[in-house]
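K.L.:
please work out how this folds:
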Amino acid sequence: MNEICREHGINQPTFYKWKSKYVGLDVQQLPKMKELQKCIRVVGLTPDQIPNFFRKAA
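P.N.:
As a prediction, the model looks like this:
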């Protein structure tokens, strides 16, 4: 684990954060996830507002 993190220039907490965030996603789903994150930043939502935003939009 240490070697992988060192090779990619990240620390272990970052690795585990990314792992928990992206586990189970297919390669095809990653661009969609990044686009969604970009849209959320543009709209200016905080993490606690995101579930409510999608409930209202549905």
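K.L.:
contacts, neighbours, all on C-alpha from now
P.N.:
Will do.
K.L.:
and Ser20, how many residues sit next to it?
P.N.:
For Ser20, the neighbour count with other CA atoms under 10 Å is 10.
K.L.:
over to the one 10 residues further on?
P.N.:
The burial metric for Leu30, expressed as a neighbour count using other CA under 10 Å, is 12.
K.L.:
same check on the one 10 residues further on?
P.N.:
Using other CA under 10 Å as the criterion, Ile40 is surrounded by 16 other residues.
K.L.:
quick one more, to check against the first:
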Amino acid sequence: MYKITAQVKKGMQSWGTVILYRDFEMNKNDLIKSFESYVIDFEREIKVDVEVKNFQCIKI
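P.N.:
The predicted structure follows:
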């Protein structure tokens, strides 16, 4: 089990703190890829600029 913590900024939103628990290790780029796109109406995929700082992945 891994605990992933980071500060994330998505598009024009302000910085927010993210805490995730995963069975697999993630790096900063994996976290960015998981937050940068989302699907609307099952057809359109929108990509948003994502910034990450203070990234940590700790095995617990």
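K.L.:
TM-score them against each other, please.
P.N.:
Once the chains are laid over each other, their TM-score by TM-score structural alignment, normalised by the length of the first structure reads 0.26; 26 aligned residues with a CA RMSD of 2.9 Å.
K.L.:
now do stretch 32-41 of the first structure: everything it contacts.
P.N.:
Ile50 (CA atoms under 8 Å, 6 or more residues apart in numbering).
K.L.:
could you redo the last one with a cut-off of 6 Å?
P.N.:
With CA atoms under 6 Å, 6 or more residues apart in numbering as the test, stretch 32-41 of the first structure has no contacts from any other residue.
K.L.:
how far off centre is it?
P.N.:
In terms of CA atoms, centre = their mean, to the nearest Å, the centre of stretch 32-41 of the first structure is found 9 Å from the chain centre.
K.L.:
give the buried residues for it.
P.N.:
Using 16 or more other CA atoms under 10 Å as the test for burial, stretch 32-41 of the first structure gives Ile40.
K.L.:
helix or strand right after the helix or strand harbouring Ile19 of the second structure?
P.N.:
Ile19 of the second structure is located in strand 16-22, with elements delineated by DSSP states H and E. Note on strand 16-22 of the second structure: by DSSP H and E, the next helix or strand toward the C-terminus is helix 28-35.
K.L.:
following that following helix, which helix or strand comes up?
P.N.:
strand 37-40.
K.L.:
one step back: contacts for the strand holding Ile19 of the second structure, please.
P.N.:
By CA under 6 Å, 6+ apart, strand 16-22 of the second structure touches 1-8.
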